[in-house]
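1. Here you go, sequence then predicted model.
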Amino acid sequence: MGKMVGGGVEQLILNAFQSVDHDKYLFDFIIDSDSTIIPKRQIHEFGGEIFLISPYQNLFKYFSDLNRILRQKQYEIVHANISTLNIFPLFIAWVNKVPVRISHTHNLIAKSDGFKKNFLKYSLRLFSNFFANAYVAPTYETGRWLFGRQIADKKLLILKNGVNISKFKFDSTVRIKLRKQLKIRDEDILIGDFGRLVKGKKHIFAMKVLQKMHKLNPKYKLLIIGEGPQRDYLTKIAASNDFMFLLPNRSNIEDYYSAVDGIIFPSSREAFGMVAVEAQISGLQVFVSKGVPDDVDFKQDLIVRISNWNVDSWCSKIINKINTNRINFDKSAFNSGFSLQNLGMTLQNYYDQQLEIRGIYGENTNNNHTKL
């Protein structure tokens, strides 16, 4: 799993973990020792074990720790979820002759990541298929970028990011409670900006848009929720604008979709964009950049796409299009394949298939451990 910091990838894996048949598959989690948010209760509740290892930056110790665990546990499946870095755990899985070695990518390249990080991604991409024998991505584009067109066309499983639909339904009681805590009036229009506080999410751009909107009409306010390296800088900006609120990650993030009136999502590039899915389930309009893929659109006129990075354009589009009347689209989400049931069924069928291909699926399945 790499580092667990309470992000979207971790939530996806936890959703998958909770949705498969635990009489057939047991999940263990191998996590970097410097992780800040480890959901121990959820993992232990479903019979999983947690192993802490050295981060990959100390590669020799990382390999040593991982090799010891894989040799001890004798897994049938290793499901790696750290995108271009999957080569490291899958190499050790290959050394230990793990039959099914899944490379699951969740990321794309983005200029905002900077030269050093992108250089590492491009370098590791050259070796991305060396030790994997099964391939998963949230979209075709994401899979093609890491694995190449040939594998994307013939071997890629496109696994939509499942969500607990009932959790994200609009709740008027929760809305009243949270807006009261934030001192947001009924007539105020609160725009949400949820996600990791990194350059690529363009939170600073969102702040500039809301500054312009607030200047035109003081009823517009901004709520940012997330953690990341830009927190200190964003906190300084928010501190000088009393219509901006910056909160750390919330365990009840679904409640805050009920509190806001729309979502701004100006990310430079998203492999998927789970925030847009969760927002639509809550009946919210989502104002997205060209960096957010079409795969997240329920086709219910809730996604408003803005193709430029002009503050005035975003400001005008949001003001003219914002609609605070909500409709519950949980059935649409289910039909679009975003339900937890679909996630669990798709992933479990894939595990079954990969084991069958290698001739090891059978009566012994009850003893399987799937490592994510």
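-> In hand now; what should we look at?
2. From here on, just use CA atoms for contacts and neighbour counts.
-> Will do.
3. gap between the nearest residue to residue 99 once chain neighbours are set aside and residue 326?
-> Spatial nearest neighbour of residue 99, excluding adjacent residues (Cα to Cα, 6 or more residues apart in numbering): residue 76 at 5.7 Å. From residue 76 over to residue 326 the distance is 46 Å, taken as Cα to Cα, to the nearest Å.
4. Comparing the two, which residue is more hemmed in?
-> residue 76 (21 against 16; other Cα atoms under 10 Å).
5. this is the other structure I want to compare:
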Amino acid sequence: MIRILQIIGIVCGGGVEAVIMNYYRHIDRTKVQFDFVVDGYEKTILDDEIQALGGTVYHVEPYKKNIFRYMNQIYHIVHDNHYDIVHSNMNTLSLFSLFPAWLAGAHHRILHNHSTAVRSEGMRSVMKQILRPFAPLFANHYLACSRLAGNWMYGKEMMSSGKVMVINNAIDLDKYVYSSEIRRRYRRDLQIPVDALVIGHVGRFMYQKNHGFLIDVFHEIALRSKNTFLISIGDGELRSEIEAKARAMGLESRIRFLGLRKDVQSLYNAMDVFVLPSWYEGLPVVSIEAQANGLRCVFSDRVTKESGLTRNTEFYSLEEGASAWAEKILKLSTERNAKAKEDMSASGFDIHVQASKLLSWYMTFS
């Protein structure tokens, strides 16, 4: 059996951990086993499942607190446990895990880029631009979640060379098939009327996801239609700020901030329109999940067009403003895509197929 060390950073309900866990759940674990490095010493919502599936979870010093201790811990984890394959999902920050993995003797060091960047993210953008040329230096295998993410990290020339493999953010499509019964049950539990228009969003509360604009859009929707609600799933450093903004706008009774949830696949059923106003993305796994549920989807034009897999998906410019977004959303048909599963499978996002491909690739290292 091959053991692979997956480095995923902070566990907070984000897309990266969702992607890796989807592959972990569906890969043949008699041939490949994943172990995980996560930031922070507190138990996460993934620990029990990982251990039940046969994996080990290593908790390390968050890189933001002490990068040198973080790197030292990575070195000892790789060296002391004789990991030959290290798969880093930390984007530009992978430099700080793959360098110690190289020093510790790991022969196969995988850089997997899941994101891009924008200039308006302040110091975070500056650091990404500084680290980007160095991130691949200690890798010898290169992955990306989309061509956009690959072009951003590695450059178009390297992408064209065939050295970079695109790994789709695949999901278990059966878990996302729409259910009217689940819809009724969840709306009842959330105290949302059966006939209400429900806007949905799933994402970590951080600059990238643009929650402030989402609240502005919903405010405009709420002004135009009283029977409307917003479901927001996720957690993060900006959550309290966004909740305060919603309260200041008088929207607290119309928004359900649900935090981290293990039943996200069921919650999609309670929604009518899924909105993703991100400033940037690689290829968001939530966009795949929402489309697999058949939802009408509205993404910002900063989200890669590669994520638009069904005719139920539209892209709007953030420059149009919240009022224009609200008017467009209210005019949309909320009829679900009845062929969602077939569309997603044909596009290459069936985890059963994609996990087998990833397994075959890993097996070439043995």
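-> All right, it came through fine. Predicted model only: the values in this text are computed from it and were never measured.
6. Overlay them and tell me the TM-score.
-> Here the superposed chains carry a TM-score of 0.91, computed using TM-score structural alignment, normalised by the length of the second structure; 353 aligned residues with a Cα RMSD of 1.7 Å.
7. just to revisit the earlier point, which residue in the second structure lines up with the residue nearest to residue 99 of the first structure?
-> By TM-score structural alignment, residue 76 of the first structure lines up with residue 84 in the second structure.
8. Pull up the aligned stretch in the second structure for stretch 187-204 of the first structure.
-> Alignment note (TM-score structural alignment): stretch 187-204 of the first structure is matched to residues 195-212 of the second structure.
9. Verify the stated contact: residue 200 of the second structure with residue 272.
-> Yes: counting by Cα atoms under 8 Å, residue 200 of the second structure does reach residue 272; the two are 7.3 Å apart.
10. so what secondary structure elements neighbour the longest helix along the first structure?
-> Looking across the first structure with DSSP state H, the single longest helix is helix 340-357. Judged by 3 or more Cα pairs under 8 Å, 6 or more residues apart in numbering; DSSP states H and E, helix 340-357 of the first structure is in contact with helix 8-19.
11. and with 10 Å instead?
-> helix 8-19, strand 25-32, strand 77-80, strand 100-104, strand 134-137, strand 156-158, helix 330-335 (3 or more Cα pairs under 10 Å, 6 or more residues apart in numbering; DSSP states H and E).
12. need those in TSV with mean neighbour count and distance to residue 275 of the first structure, can you?
-> Shown next, in TSV, are those (neighbours: other Cα atoms under 10 Å; distance: least, Cα to Cα, whole Å):
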stretch	mean neighbour count	distance to residue 275 of the first structure
helix 8-19	19	9
strand 25-32	21	24
strand 77-80	24	23
strand 100-104	26	20
strand 134-137	24	17
strand 156-158	20	18
helix 330-335	16	13
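13. And the ones you listed: which comes nearest residue 237 of the first structure?
-> helix 8-19 (24.9 Å; Cα to Cα).
14. hey, where'd the strands end up in the stretch 251-372 of the first structure?
-> Assigned by DSSP state E, counting those that start in this stretch, the strands in the stretch 251-372 of the first structure fall at 262-265, 286-289, 303-306, 368-371.
15. Out of those, indicate the one that is most buried.
-> Ranked by mean neighbour count, those are led by strand 262-265 with a mean of 27 (mean count of other Cα atoms under 10 Å).
16. what span of the second structure lines up against that strand?
-> Aligned by TM-score structural alignment, strand 262-265 of the first structure falls on residues 273-276 of the second structure.
17. could you list every residue that touches residue 245 of the second structure?
-> Under the criterion of Cα atoms under 10 Å, 6 or more residues apart in numbering, the neighbours of residue 245 of the second structure are 212, 215-216, 239, 251-252.
18. Tell me the residue in the first structure aligned with it.
-> In the first structure, residue 245 of the second structure lands on residue 237 (TM-score structural alignment).
19. ok, back up a step: between the two ends of the match of stretch 187-204 of the first structure, how far is it?
-> OK, stretch 195-212 of the second structure end separation, Cα to Cα: 26 Å.
20. Skipping adjacent residues, who's closest to the residue nearest the centre of the first structure in space?
-> Closest to where the C-alpha atoms of the first structure average out (Cα atoms, centre = their mean) is residue 8, at 2.7 Å. Of all residues not flanking residue 8 of the first structure in the chain, residue 274 sits nearest, at 7.2 Å (Cα to Cα, 6+ apart).
21. swap in residue 93 of the second structure?
-> In space, and not counting its chain neighbours, residue 93 of the second structure is closest to residue 135: 6.7 Å by Cα to Cα, 6+ apart.
22. Three-state assignment for the counterpart of the one you found in the first structure, please.
-> By TM-score structural alignment, residue 135 of the second structure lines up with residue 128 in the first structure. Secondary structure assignment for residue 128 of the first structure (DSSP: H, G, I helix; E, B strand; the rest coil): coil.
23. Burial check on the residue nearest to residue 328 of the first structure when sequence neighbours are not counted, number of neighbours?
-> Sequence neighbours aside, residue 283 is the residue nearest to residue 328 of the first structure in space, at 5.3 Å (criterion: Cα to Cα, 6+ apart). Using other Cα under 10 Å, residue 283 of the first structure is surrounded by 25 other residues.
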